[in-house]
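# Need coordinates for the below:
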Amino acid sequence: MEPFNFNNELASKIALVTGGTKGAGKAIAERLSAAGATVIITARNAPETSNENLHFISADLSHHTGTQKVVNEVLQQFGRLDILINNLGGSETKGGGYAVLSDQDWEESLRVNLLAPVRLDRGFLPKMLAQKSGVIIHIASIQGKLPLYDSTLPYAAAKAGLINYSKSLSNEVSPQGIRVLTVSPGWIMTTSSTKMMERIAESSNTSIEEARKSVMEALGGIPFGRPAEPEEVAELIGFLVSPRANYLTGTEYVIDGGTIPTI
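Prediction:
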C-alpha cells in the first residue's frame, strides 16, 4: 500500500456535493476543495456568493430529469466521479402530525430525501465500478431513528429509508472497491433550521425561541449544549472520504452532540 499524502490528500479527485450552495453542503464543498479536490456543487439556485474553486450546476434533483442532467454534465465535463456527497435534503411540510399531511407532502419529501440520492448513485456507479474505486456518502439524519413526528414525519421516514438503503448498497458494491457510508447529523445551525423554527412557531402560534426549545425538548436535549456548526460536519466528511478512512464502509456515523439516547 502506498503511503498516504496528508497534504493536499484529495488532489486529482473529482467530487460532487449536492445541495452545496449553503449550510452544511457549502461547508463540505469548501472542505473538500481545500484538500485539493475538484469540486462540483449542485442546487436549484446559484450560490449567493461565487467561488471560482467550485463548479456549479443548476438542477432540481427532486425530479429524474434534474438528476440525469447532473450525471450527464459531470461525466461529459470531467469524465468520471470519485466522491459523491448526497447532501441534499430537507423538509417543507407543515407541523401538525400525520393528519395534516397530503400525498403531495409525502411524495415531495421522498423524492428529495430518498429518490434523489438513489438516482445519482445509479448514474455514477457504473464509472466507479469500472475504475474499481469511489466513495459515496449519504447524509441522513438522526431523525431516521428519532423522528419529530409533529413536524417532519415524511422527512424522518425518508431518512430512515436512506439509512437502510445505504447499508444495502454498501454490501453490494464494497467488494468491488466502492466505499459507501452514512453520516447522520443532529441539529445543525443552518438557514434551513431557522426556517423550520419559523414554521413550527407559526403552526403552534408561539415564538421562535419557544419553537427552538420545543425542538430541543423533542430531541431529548443536546448534551453538548448547542447545535452543530456546518464546518464540524464538514470536517467529519473530509476525513471519511480521505485515504485515511480506506477501511471504512457500510457504517453510519452519528454527529449529534450526544442527542441520541443510546450507548
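
# make it CA atoms for all contacts and neighbour counts henceforth
Will do.

# ranges for the strands of the stretch 101-250 of the chain?
Under the criterion DSSP state E, counting those that start in this stretch, the stretch 101-250 of the chain contains strands at 134-139, 178-185.

# Just send these back as TSV, with distance to residue 168 and mean neighbour count too.
Shown next, in TSV, are these (distance: least, C-alpha to C-alpha, whole Å; neighbours: other C-alpha atoms under 10 Å):
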stretch	distance to residue 168	mean neighbour count
strand 134-139	12	25
strand 178-185	9	24
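
# Distance to residue 162 added to these, as a markdown table?
What follows is the strands of the stretch 101-250 of the chain, written out as a markdown table (distance: least, C-alpha to C-alpha, whole Å):
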| stretch | distance to residue 162 |
| --- | --- |
| strand 134-139 | 7 |
| strand 178-185 | 9 |
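
# Quick one: closest of these to residue 31.
Taking C-alpha to C-alpha, strand 134-139 is the member of those nearest to residue 31, at 14.6 Å.

# wouldn't residue 97 be in contact with residue 148 here?
No. Using C-alpha atoms under 8 Å, residue 97 makes no contact with residue 148, being 9.1 Å away.

# So if I had to pick from those two, which one is more boxed in?
residue 148 (18 against 15; other C-alpha atoms under 10 Å).

# nearest spatial neighbour of that one, skipping sequence neighbours?
Spatial nearest neighbour of residue 148, excluding adjacent residues (C-alpha to C-alpha, 6 or more residues apart in numbering): residue 218 at 6.7 Å.

# Tell me, how many residues neighbour the one you found?
Counted with other C-alpha under 10 Å, residues neighbouring residue 218 total 14.

# That one is in contact with residue 146, isn't it?
No. With contact defined as C-alpha under 8 Å, residue 218 does not reach residue 146; the gap is 9.1 Å.

# buried residues in stretch 147-154?
147-149, 151-154 (16 or more other C-alpha atoms under 10 Å).

# Now render those residues as CSV, adding distance to residue 164.
CSV is the format used below for these (distance: C-alpha to C-alpha, whole Å):
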residue, distance to residue 164
147, 15
148, 19
149, 19
151, 22
152, 19
153, 17
154, 16
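
# Out of these, flag the one nearest to residue 68.
Of all these, the one sitting nearest residue 68 is residue 154; the distance, using C-alpha to C-alpha, is 24.4 Å.

# thinking that closest one is in contact with residue 109, fair?
Yes. The pair residue 154 / residue 109 is scored as a contact, 5.9 Å apart, by C-alpha under 8 Å.

# Give me the common contacts of these two.
Counting by C-alpha atoms under 8 Å, 6 or more residues apart in numbering, the residues touching both residue 154 and residue 109 are residue 91.

# need the contact list for the nearest residue to residue 45 once chain neighbours are set aside.
In space, and not counting its chain neighbours, residue 45 is closest to residue 58: 6.2 Å by C-alpha to C-alpha, 6+ apart. Residue 58 makes contact with 42-46, according to C-alpha under 8 Å, 6+ apart.

# please give me the structure for this one as well, since I'd like to look at both together:
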Amino acid sequence: MNEFLSLQGKRALITSGTRGAGGATVRLFEKLGARVLTTARSKPLEIPESQFVAADLTHADGCARVANVVRDQLGGADIIVHMLGGSSAPAGGYTALDDAEWRKELDLNLMPAVRLDRELVPDMEARGSGVVIHVTSIQREMPLPEATTAYAAAKAALSTYSKSLSKLVSPKGVRVVRVSPGWIETEASIALAKRLAEEQGLTIEQGKQMIMKSLGGVPIGRPSLPEEIANLIAFIASDRAGTITGAEYVIDGGTVPTV
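Below you'll find the model as predicted:
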C-alpha cells in the first residue's frame, strides 16, 4: 500500500522540539522519514546527540549557532518549523508590562524565527525549494488582556512577518505557512488545570473546563492533543501541500468565534 504522506529524505529543523507539540512533531517527522535536528536550552536524555543542539534562541548568538549546526550536520534545511514560543509575563494588564517584559516576549516569540530564517532561507531560495512553518497562536486574534497582551502582540507580529516573507520567497519556490493553535493539552497545561482545580477544590477535568471557559469556550469540548498539531504541520510540510503558501491554519477546536 502506498503511503499517503512521506517526508523521506527531507532535512528538518524543528525548534523547541523536546516536549509538547514540538516533541510530537519531531517524533512524527522522524517516523515519516525526515532527518531532524531540534534545539532547546538543554538536552533531554532520550534525544540523541546527533539530533540536538543546545542553544538559547532568545539571543542572536544562539540562533547563529543553530544555523551553523544545520549547515554542518544536515547541509542545509528543506523544512523549518518554528515551534518556539511562550510567555512568562506577569498578569495585571498592560501596566504590569515594563520594557523588559515586552523585550522578553518579542525575543522569545518573534526574533528567533526572524534570525533563523535570515540565516537559512536564502539557501532554500537558491535551491528553488523549501518550507517554512511559523507556529503562531489564536491569541493574536483574541488576546486575554489581563494576561497575554505582550505574548499576543508578539505572535501577531510573527504572523505579519510570515505573510510578508511568503510574498518574497514563494515566487522562488519556498512555501511559508502559519499554524495557529488554540489550547494544547501539554504537560504544562495539565499542570495548570491541576493547580486551578486544587485551589478551587475541583477535579482536574473541572480545572480544564475553567481554562476553556476563560478562552470563551471550546466548542469541540477539549483541547487539541500535541499529536494533532504535529499531524497538521507534517501535512503542510509535505509535498501533498505543494501549492499552500501564505496561509494560516487554525487548529483550536472552534475557539475563535468569528469567520
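
# Let me see the TM-score of these two.
Remark: TM-score between the superposed chains equals 0.91 [TM-score structural alignment, normalised by the length of structure 2]; 255 aligned residues with a C-alpha RMSD of 2.2 Å.

# post-alignment, the lengthiest helix in structure 1 versus structure 2, mean distance?
Using DSSP state H to define each element, structure 1 has its longest helix at helix 153-173. Helix 153-173 of structure 1 differs from its equivalent in structure 2 by a mean of 0.6 Å after superposition (mean C-alpha distance after the TM-score superposition for structure 1).

# so that helix matches what in structure 2?
The aligned range for helix 153-173 of structure 1 in structure 2 is 149-169, by TM-score structural alignment.

# what residues does that stretch touch?
For stretch 149-169 of structure 2, contacts defined as C-alpha under 8 Å, 6+ apart pick out 86-87, 89, 93-94, 97, 101-102, 105-106, 109-110, 113, 125, 134, 136-137, 139-143, 174-178, 245-247.

# can you rerun that using 7 Å?
87, 94, 102, 105-106, 109-110, 125, 134, 136-137, 139-140, 143, 175-176, 245-246 (C-alpha atoms under 7 Å, 6 or more residues apart in numbering).

# so what corresponds to residue 24 of structure 1 in structure 2?
The pairwise alignment with structure 2 assigns residue 24 of structure 1 to residue 21, based on TM-score structural alignment.

# How much space separates that match from residue 200 of structure 2?
Residue 21 of structure 2 is 28 Å from residue 200 of structure 2, where distance means C-alpha to C-alpha, to the nearest Å.

# With residue 112 of structure 2 instead?
For residue 112 of structure 2, the distance to residue 200 of structure 2 (C-alpha to C-alpha) stands at 38 Å.

# When these two are compared, which one has more neighbours?
Neighbours per residue, other C-alpha under 10 Å: of residue 112 of structure 2 and residue 200, the larger number sits with residue 112, 24 against 11.

# gap between that one and residue 176 of structure 2?
Residue 112 of structure 2 is 16 Å from residue 176 of structure 2, by C-alpha to C-alpha.

# which residues in structure 2 does stretch 235-244 of structure 1 align to?
Aligned by TM-score structural alignment, stretch 235-244 of structure 1 falls on residues 231-240 of structure 2.

# Equivalent analysis for stretch 128-144 of structure 1, please.
Using TM-score structural alignment, stretch 128-144 of structure 1 lines up with residues 124-140 of structure 2.

# How far off centre is that stretch?
Computed by C-alpha atoms, centre = their mean, to the nearest Å, the chain-centroid distance of stretch 124-140 of structure 2 equals 11 Å.

# do stretch 156-171 of structure 2 as well
For stretch 156-171 of structure 2, the distance to the chain centre is 15 Å (C-alpha atoms, centre = their mean).

# Okay, buried residues for it please.
The neighbour-count criterion (16+ other C-alpha under 10 Å) identifies 156-159, 162-163, 165-166, 169-170 as the buried residues of stretch 156-171 of structure 2.

# Next, residue 257 of structure 2: secondary structure please.
Three-state assignment for residue 257 of structure 2 (DSSP: H, G, I helix; E, B strand; the rest coil): coil.

# and the spatially most central residue of structure 1, what does it touch?
In structure 1, the residue lying closest to the centroid (C-alpha atoms, centre = their mean) is residue 87, at 2.2 Å. Shown in contact with residue 87 of structure 1 (C-alpha under 7 Å, 6+ apart): 17-19, 25, 138-139.

# Please pull up the equivalent of it in structure 2.
Match for residue 87 of structure 1 (TM-score structural alignment): residue 83.

# Report the secondary structure state of residue 76 of structure 2.
coil.

# burial of the closest residue to it other than its chain neighbours, as a residue count?
Distances taken as C-alpha to C-alpha, 6+ apart put residue 70 closest to residue 76 of structure 2, at 5.6 Å, once the chain neighbours are dropped. Residue 70 of structure 2 is flanked by 21 other residues according to other C-alpha under 10 Å.

# Residue 70 of structure 2 -> structure 1?
With TM-score structural alignment as the criterion, residue 70 of structure 2 matches residue 74.

# Relative to structure 2, what is the average displacement of the helix or strand containing its match?
Assessed by DSSP states H and E, residue 74 of structure 1 sits inside helix 64-78. Taken over the aligned residues, the distance from helix 64-78 of structure 1 to structure 2 averages 0.7 Å (mean C-alpha distance after the TM-score superposition for structure 1).

# Other residues contacting that helix?
Against helix 64-78 of structure 1 from outside (C-alpha under 7 Å, 6+ apart): 57, 59-61, 116, 119-120, 123-124.

# I'd like to know which elements the following helix or strand past that helix is packed against.
Downstream of helix 64-78 of structure 1, the next assigned helix or strand under DSSP H and E is strand 83-86. Contacts defined by 3 or more C-alpha pairs under 7 Å, 6 or more residues apart in numbering; DSSP states H and E place strand 83-86 of structure 1 against strand 14-18, strand 134-139.

# Check the separation of the first and last residues in stretch 84-96 of structure 2.
Chord length of stretch 84-96 of structure 2, first to last residue, is 24 Å (C-alpha to C-alpha).

# can you give me the angle the helix or strand in which residue 30 of structure 1 is found makes with strand 178-185?
Assigned by DSSP H and E, residue 30 of structure 1 belongs to helix 23-34. Helix 23-34 of structure 1 runs at 140 degrees relative to strand 178-185, counting by axes from the mean of the first three to the mean of the last three C-alpha atoms, to 10 degrees.
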